[in-house]
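K.L.:
quick one: sequence and predicted model below, then my questions.
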Amino acid sequence: DSAEDRNLSQKTIPDEPFIHYQAAPAHLFVPSKAPLSVGRTMFETDRLPSEWVVRLNEMTEIWVPSRFNQETFIRSGVNEKKIRIVPGTLDESVYSRDRVNPYPLDVARRFRFLSIFDWSIRKGWDVLLRAYMETFNSLDDVSLILKISRINEPHANVHDEIHRMKSKLGFSSFPHIIVLDSRMTEEEMIRLYAACDAFVLPTRGEGWGRPFMEAMAMQMPVIGTNWSGQLEFMHSENSYLIDVERLSPVPDTMPPHFHGHLWAEPSTEHLKQLMQYVVQHPEEARAKGRLARESLFPKYSLQQTGRRLYKSFRDLICNFV
């Protein structure tokens, strides 16, 4: 045990639970009478909803996954001294390409791009579809697999949106697209990663970006936006980063708590170049995928993250007692 642990064991700690921990969007945090309150949360734009700031400043500590959120929270008015970075984690023994059989994608073509996201404009699906359709055509031996959910837009018709994009572009030939919208188990999702060659998501903003992390753990070359929370573990050596043209206002079609915020506008032209590049340079892309996994572990392993959590709670208790 460390000296801090020995000192802690000699102090009097209340018998009743005295840390109230909750992980959720901050507007869902519930008040607590516990002496210590910890809230783990994140946000995806350049700032926070104003009502979040008041609630967060009432807590003992706020845990965020990334330096991006540390900066946006402080800039929005959250007390800097209350913020602690506690990153995400994955079980590297489960997210392993060597332990699973690839998910059956019988109709998919030779090179397979995978994108996983909830159907929201924040995820940049419009940028992705345009870039893919302008880069490839029906003769190319390439497929784009869209694994989607509809949490934020339950009534969205994805196939209609794809057809609208085709009509807008007006081409006579379009590349192959597969839409998967049924629920899948974690095991099936891992097998889906294993069945594909590259992951792509031109998101406009993430608090952490878990699908990026999962794809990297599965040794996939990853194409993602050069802005927001995923840069905690993505960089130019282990990923293909999409240039950001500018920060643009969040559209009014998003929920009110996003209004007045800014998020990234990823470059469609640069995304087109990157998608073409990974198809034309598969060996280099696979090497980058292997490096991606190596860069995640052991830094973000369950063991390392567990140690970080233990230290975070220990520090909190020591400062209290």
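P.N.:
Now that the structure is in, tell me what you want to look at. Since the structure is predicted, the reported quantities are computational estimates derived from the model, not experimental observations.

K.L.:
please count neighbours and contacts with C-alpha atoms only from this point.
P.N.:
Noted.

K.L.:
am I right that Arg293 is in contact with Ala217?
P.N.:
Yes: in this structure, Arg293 is within contact of Ala217 by CA atoms under 8 Å, at 4.6 Å.

K.L.:
more neighbours: these two, which one.
P.N.:
Using other CA atoms under 10 Å, the more surrounded residue of Arg293 and Ala217 is Ala217, with 28 against 23.

K.L.:
which residues in the stretch 101-250 of the chain form helices?
P.N.:
125-135, 158-169, 186-194, 210-217 (DSSP state H, counting those that start in this stretch).

K.L.:
do a quick rundown of the strands in this structure.
P.N.:
19-23, 36-40, 61-64, 83-85, 111-118, 142-149, 176-180, 198-201, 222-225, 240-242, 244-249, 262-266 (DSSP state E).

K.L.:
what angle sits between the second one and strand 19-23?
P.N.:
Between strand 36-40 and strand 19-23, the angle comes out at 10 degrees (axes from the mean of the first three to the mean of the last three CA atoms, to 10 degrees).

K.L.:
adding another structure so you can compare the two:
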Amino acid sequence: IEVRIHGIFYDAGGYGKVNRNLALKLHEAGVKVRIDPKKSQNQLKASELKPIIELTNTKISKNHISIDSVIPSFAEYASGKYRILYTTIESYSIPKQFLECCQMYREIWVTSPWSASILKKHVDKPIHVIPTGADPFLYTENGPRFDFKPNIKSFVFLSVFGWGYRKGYDVLLKAYFEEFDASDDVSLLIFSRYQSGTSRFHRDKIRDDINDIMRGFPNKEMPHVVRYNQVIPEQQMPQLYRAADCFVLPSRGEGGNLCSPEASLCGLPVIMTNVSGQQMYLRDDNAFLIEMDRLIKTPTGRFGIHYWDGQMFPALTSPEVTDQLKKAMRDVVKH
């Protein structure tokens, strides 16, 4: 079997991780794999980059299977005898351009049963669930912990995500600022990059968004918040999880979400919204689940990505949602 995989490989975020794992695991299984990376800034260390670079030089015939592992809006007409789209669905509706791109392929792979359930309402193609996951040999409870300098508070909430409205940073910060104050021995560590960048511009965007929400609490001594936007190699990510006490991410939509199983394997309680792809991993008996309020059409420009304009996502703006999140965070601290 010969396979060509086209997608993001050099980015340290979730899409790059999924594509690297797919390519390397197929290669280990004896499949002849050639990768065709989309242009992106390299955020990988040399040890992570070497096995991926080697797969760019694999020679394959014109009869290969072609896998485009991309968001459909960025799909290109693939080469190869048999064409597969490997993608993710994060909204409760599907952009028209996604549906148009799906017609270019013989079959479609998605990252979760939830993504498949949404896509099957609109696409008459074979659809298969190829889930993402976490390495249980890497992400473990035992091992070294990240050493924070300067030191942070005794109890650490950790949130790992790409900075954007879909991820619910506004929901998280509002609940955290309402429930805690400077007298609480807690820190919220936000491990996030805006548009995958680490420059001053990207750092300032996150800082400014946090400050905008803090201005809604003008007379309050605010609880501790820490921002970290540098790239950490995946081999060191378990150290970050182990140094925290709880993982929290009130996301509006996920195709699967890698961070929740990674955090759980490292021994952290998980607080997340009971929506979309993370339901593949999370249930009432293994996580603190926040129920959504209602679905709304996304206002133009709200997510900063054109294809999500007008799509259906949980609002997560009601007092009931905030109260659920506040209670879950307080309960984890107490117990």
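P.N.:
Ah, there it is. Worth saying up front: this structure is predicted, and the values here are computed from it rather than measured.

K.L.:
so after superposing, what's the score?
P.N.:
The TM-score (TM-score structural alignment, normalised by the length of the first structure) is 0.78; 265 aligned residues with a CA RMSD of 1.9 Å.

K.L.:
in JSON lines, list the strands of the first structure along with distance to Lys311 of the first structure.
P.N.:
Formatted as JSON lines, the strands of the first structure follow (distance: least, CA to CA, whole Å):
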{"stretch": "strand 19-23", "distance to Lys311 of the first structure": "14"}
{"stretch": "strand 36-40", "distance to Lys311 of the first structure": "14"}
{"stretch": "strand 61-64", "distance to Lys311 of the first structure": "13"}
{"stretch": "strand 83-85", "distance to Lys311 of the first structure": "11"}
{"stretch": "strand 111-118", "distance to Lys311 of the first structure": "33"}
{"stretch": "strand 142-149", "distance to Lys311 of the first structure": "36"}
{"stretch": "strand 176-180", "distance to Lys311 of the first structure": "41"}
{"stretch": "strand 198-201", "distance to Lys311 of the first structure": "34"}
{"stretch": "strand 222-225", "distance to Lys311 of the first structure": "32"}
{"stretch": "strand 240-242", "distance to Lys311 of the first structure": "33"}
{"stretch": "strand 244-249", "distance to Lys311 of the first structure": "36"}
{"stretch": "strand 262-266", "distance to Lys311 of the first structure": "33"}
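
K.L.:
how about those in JSON lines, adding mean neighbour count and distance to Asp98 of the first structure?
P.N.:
Shown next, in JSON lines, are the strands of the first structure (neighbours: other CA atoms under 10 Å; distance: least, CA to CA, whole Å):
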{"stretch": "strand 19-23", "mean neighbour count": "16", "distance to Asp98 of the first structure": "32"}
{"stretch": "strand 36-40", "mean neighbour count": "20", "distance to Asp98 of the first structure": "33"}
{"stretch": "strand 61-64", "mean neighbour count": "24", "distance to Asp98 of the first structure": "32"}
{"stretch": "strand 83-85", "mean neighbour count": "19", "distance to Asp98 of the first structure": "31"}
{"stretch": "strand 111-118", "mean neighbour count": "22", "distance to Asp98 of the first structure": "18"}
{"stretch": "strand 142-149", "mean neighbour count": "20", "distance to Asp98 of the first structure": "21"}
{"stretch": "strand 176-180", "mean neighbour count": "16", "distance to Asp98 of the first structure": "24"}
{"stretch": "strand 198-201", "mean neighbour count": "26", "distance to Asp98 of the first structure": "16"}
{"stretch": "strand 222-225", "mean neighbour count": "26", "distance to Asp98 of the first structure": "18"}
{"stretch": "strand 240-242", "mean neighbour count": "24", "distance to Asp98 of the first structure": "23"}
{"stretch": "strand 244-249", "mean neighbour count": "14", "distance to Asp98 of the first structure": "34"}
{"stretch": "strand 262-266", "mean neighbour count": "24", "distance to Asp98 of the first structure": "33"}
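
K.L.:
returning to what we had before: right, and the helices of the stretch 101-250 of the first structure - which one's nearest Asp106 of the first structure?
P.N.:
Among these, the nearest to Asp106 of the first structure by CA to CA is helix 186-194 (12.2 Å).

K.L.:
OK, contacts around the aligned partner of Leu201 of the first structure in the second structure?
P.N.:
By TM-score structural alignment, Leu201 of the first structure lines up with Leu249 in the second structure. Contact partners of Leu249 of the second structure, counting by CA atoms under 8 Å, 6 or more residues apart in numbering, are 159-160, 167-169, 172, 271-273.

K.L.:
if we use 10 Å, what do you get?
P.N.:
Contacts for Leu249 of the second structure (CA atoms under 10 Å, 6 or more residues apart in numbering) come out as 157-161, 167-169, 171-172, 259-260, 270-273, 290, 325.

K.L.:
wait, Gly143 of the second structure sits on Gln235?
P.N.:
No: checked against CA atoms under 10 Å, the pair Gly143 of the second structure and Gln235 is beyond contact range at 11.6 Å.

K.L.:
residue contacts, the counterpart of Ala24 of the first structure in the second structure?
P.N.:
Counting by TM-score structural alignment, Ala24 of the first structure lines up with Val70 in the second structure. Counting by CA under 10 Å, 6+ apart, Val70 of the second structure makes contact with 5-8, 15-16, 19, 38, 76, 85-88.

K.L.:
also Pro49 of the first structure?
P.N.:
26-27, 43, 73, 76, 256-261.

K.L.:
repeat for Phe98 of the second structure
P.N.:
71-75, 89, 119, 123, 307.

K.L.:
which one of those is nearest Tyr228 of the second structure?
P.N.:
For the contacts of Phe98 of the second structure, the nearest to Tyr228 of the second structure is Ile71 (26.5 Å; CA to CA).

K.L.:
not counting its neighbours along the chain, what's nearest that closest one?
P.N.:
Thr87 (5.7 Å; CA to CA, 6 or more residues apart in numbering).

K.L.:
from Arg106 of the second structure, how far out is the one you found?
P.N.:
Distance of Thr87 of the second structure to Arg106 of the second structure, given as CA to CA, to the nearest Å: 14 Å.

K.L.:
neighbour count winner among these two?
P.N.:
Counting neighbours by other CA under 10 Å for Thr87 of the second structure and for Arg106 shows that Thr87 has the greater number, 23 against 13.
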